[in-house]
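Undergrad: What follows is a predicted protein model with its sequence.
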Amino acid sequence: MNEYAHIFGADNGWCRAHPLQTKGQAAEALSTLFNRDSVPPALIVDGAKEFVSGDSKKHVQQAGCDFRTTEPYSPWQNTAKGTIRELKKGTARVMLQTGIPKRLWDDCLQHRAYIRSHIALNIYNLDGEVPETVMTGQTANIGPWCDFQWYQWVKYYEETASFPDDKMSLGRYLGPSPGIGSLLTGKILKHNGNYHHTSTFRALTSKEMADYAKKRLCNDFNTNVNDKLGDKAKPEDFSEDDLTPTYDRYEDDSGEGLDLIVGNSRARVRTNEVLLGLTKYLWKIQVYMD
């Protein structure tokens, strides 16, 4: 079970998260970063012992990376601080929305770091690009990160299953598997709480999700996972700074726009404009088809 995470972040929003069992594995996280994402020109760290002494500093210097430290008691000089704040908020939000066990926090954090690196952010020096594109100089491939949702129900091919068991087993999607197989390889959570890495899996169809027997299998799956990994995350498990605030609506806020208010003259004008535009569009299609 991982208790820590080594987070690397840049001022353009790019980030990576590497879960660790102990702080002494910081050097291993650096090796993973250098192998998968290349060696950065400089690495700026705070005064944590695992960074400024031991194998980590030596490993950075041997890789030809400029090793720098921030001024004591100056957290604003470390870009990773803001990245950590946003990652913790995003991870907490996803964990509460999907109801995953708390023990899967490290997988969710790692997944959110990749997602943040591949989406548009309101950061000036991105110049309209996503962080991954700016860091690599190549158009980011968002396919592995948008084909499936986090913790989505999937069916994967279980090689060890034997007759009469179905080889397509039920599982939960935990994101791509960096460093294992191809970009299409996914990390699947099994009913016993273990992981399975495979590229042979698919999402459940809407018909399967509506099937009563399949719902029972899903409920049994959740029960087994909670028994193995523990209870699902709750708001009280996070600090207030890590939670995304929710706001109450005003009493006169119906959630609808001005154009949808019944009896409003502007609404009638808007409706006429829509109908007129639709008529023109259909007329053009008719002419083209003839």
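TA: Cool, the structure landed.
Undergrad: Going by C-alpha atoms from here, please, whenever you check contacts or count neighbours.
TA: OK.
Undergrad: Quick check: nearest residue in space to Glu158, chain neighbours excluded?
TA: Closest residue to Glu158 apart from its sequence neighbours, by CA to CA, 6 or more residues apart in numbering: Lys167 at 5.0 Å.
Undergrad: Put this next to the first one:
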Amino acid sequence: MDTNADFCSLGKNFVIMSYTPRLADVYAYDPALPPTNVPIVSGATAYDCPQSGNTFILIFKEALYYGNRLDHSLINPNQVRKFRIPLWDNPFDEMRNIGIKTKPIFVALKAKGTKLLFDSRAPTDQDLANCPHIDMTSKVPWNPGTVQLGKVSIVHKDPIDDPRSNEAELRQLDPIMQGMNEWRTVQQTIVDGERFFQQVGRMDDDARFADVPVRPSFVSTERHTKATAENLSERLGIGLHRARATLRSTLQRGTRSAILPLARRYRADRMFLRPRLKGKFSTDTAYFNHKSIRGNIASQIYFHKSGFYSCHHLSKVDDKQVGPTLKKFIADYGIPEHLTMDGAAVQVGRNTSFMETINRAAINYHISRPYRPEENPAEGGIRELKRRFYRLIVKHAIPQRLWDFVLDYVVDTMNITANYSRYSDGRVPLEVITGITPDITEYMDFTIHGWVYYQTDGALGTNKIGRWLGVSHRTGPMMTYWILPKSGRPISTDTVQNITETEK
């Protein structure tokens, strides 16, 4: 139990049941430290009841998930009480045992110093499938800054009702005072009845009595999204603090015209020279469990500690495909001054295309030792990339065969999103690497795997419906997008409109 915690914070003894579309900016006690972006989830932990010997799954909704970064979990008792579950955490209360009273079981708490706790563990798949589930907190979005907790009412007793008072003795002797006491009882009953019916009349409008699903944090009925922190937070799945920092560090000058059906106006594409990129870059191969709709099984990732990524998909991990990825990276962004990689044969082999490019471009390189992932920063970068990747896959129910489109989208949005890396100095990663302030207009109107109208005949035919899969950088002009049509074969078109909430 932790009354200082604004949210229930879930550690390694929890597993995620579902994600919410929201993130929280968590600030440390030291105001000089940057906030941490933490997902808000519904998590489950297994509680082995010592009385019955049975296992129960405790579900905590609207909680922050830290996973293995937190070796214990923190439970906000007020968040549990708000869900109308009695929780007693006063160890000096002689009338009640400390614990949580749910309908099927009583979760006993034990004291360890000044802390109160109970033992639980991460549930197995068998536990989740066979054991009873108990909801411990509400699914209504929890906002610790605006939540209204119950008020403590002070009852003023009449001295006549106090058996220790002199008036109590008079009441027993004087029949007039006995009659007055009976009249007070009747009068109080009438007042309490009126208050009860007034309270019932207000229940339907009181949010405290409505534990129902709510709409996403920010839902717009407009076709074109305004460049606000709230809209950007919802589109890219980042916290408000990061969204505001991103808007300050990027441009939003692109325009999308609606004068004609599905028409648009566009600018010239951004062109890059081949400068020498200062700083240390790293690279590694990320593998995926499914063969994509485009036939890819892996992706070569280039990473910089500012949070910059570049991904190049591979249908086969061999020299013919891994080697050209470095040439593409140089063509897109420039020549890295330093490159770290592992000892994979397709990269460090004497006659590989990869090493040939390194030598011709005069790139200073370092090969990490076997089983030393900490020597290659790309290893950690890929972990963070996949964490966000799988979050989108689950959130939007995206088929696994579209993984390369989703990965492209994650890389693109992370490159134009402000982060808290000390290497970025408040700028977005793409600007750190290229020196050019990016324009994020292409990403403002659409959500990955969201429904859109599109046309492929110059806006002269009828609207078709498809799924938005991201920006098509190498086909067509700026503001050209990948669309998944009914046929299931992705196409690239620049005549695209978002489907609004009212049209769905």
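TA: Ah, there it is. Since this is a predicted model, take the numbers as computed values, not measurements.
Undergrad: picking up where we left off before, counterpart of the residue nearest to Glu158 of the first structure over in the second structure?
TA: Correspondence of Lys167 of the first structure to the second structure, assessed by TM-score structural alignment: Thr462.
Undergrad: helix, strand or coil for that match?
TA: Assigned by DSSP: H, G, I helix; E, B strand; the rest coil, the conformation of Thr462 of the second structure is coil.
Undergrad: okay, the host helix or strand of Ile16 of the second structure sits on what stretch of the first structure?
TA: In this structure, Ile16 of the second structure sits in strand 15-26 according to DSSP states H and E. Aligned by TM-score structural alignment, strand 15-26 of the second structure falls on no residue of the first structure.
Undergrad: What's the first helix or strand after that strand?
TA: strand 36-48.
Undergrad: Tell me where the first structure has strands.
TA: All strands of the first structure, identified by DSSP state E, fall at 4-9, 15-20, 42-45, 66-69, 153-157, 168-176, 186-189, 195-198, 201-203.
Undergrad: quick one: which of the ones you listed is nearest Pro75 of the first structure?
TA: Closest to Pro75 of the first structure of these is strand 42-45 (CA to CA; 9.9 Å).
Undergrad: need the contact list for Arg422 of the second structure.
TA: Ser306 (CA atoms under 8 Å, 6 or more residues apart in numbering).
Undergrad: Tell me the counterpart of it in the first structure.
TA: Using TM-score structural alignment, Arg422 of the second structure pairs with Tyr124 in the first structure.
Undergrad: That match and Leu96 of the first structure: what is the separation?
TA: Distance of Tyr124 of the first structure to Leu96 of the first structure, given as CA to CA, to the nearest Å: 31 Å.
Undergrad: Isn't His473 of the second structure up against Trp482?
TA: No - using CA atoms under 8 Å, His473 of the second structure makes no contact with Trp482, being 9.3 Å away.
Undergrad: what about these two, which has more around it?
TA: Remark: of His473 of the second structure and Trp482, Trp482 carries more neighbours, 21 against 14, as counted by other CA atoms under 10 Å.
Undergrad: Go ahead and flag the most central residue of the first structure.
TA: Central residue of the first structure (CA atoms, centre = their mean): Arg112, 2.9 Å from the mean position.
Undergrad: Reformat the strands of the first structure as TSV; add distance to Asn141 of the first structure.
TA: Formatted as TSV, the strands of the first structure follow (distance: least, CA to CA, whole Å):
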stretch	distance to Asn141 of the first structure
strand 4-9	19
strand 15-20	16
strand 42-45	25
strand 66-69	29
strand 153-157	22
strand 168-176	13
strand 186-189	15
strand 195-198	19
strand 201-203	20
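Undergrad: can you give me the helices for the second structure?
TA: With DSSP state H as the definition, the second structure shows helices at residue ranges 77-81, 125-130, 166-173, 175-203, 229-236, 240-249, 319-332, 345-348, 353-360, 377-395, 403-415, 429-434.
Undergrad: Please name whichever of the ones you listed is nearest to Ile448 of the second structure.
TA: Ile448 of the second structure lies closest, by CA to CA, to one member of the helices of the second structure: helix 403-415, at 7.3 Å.
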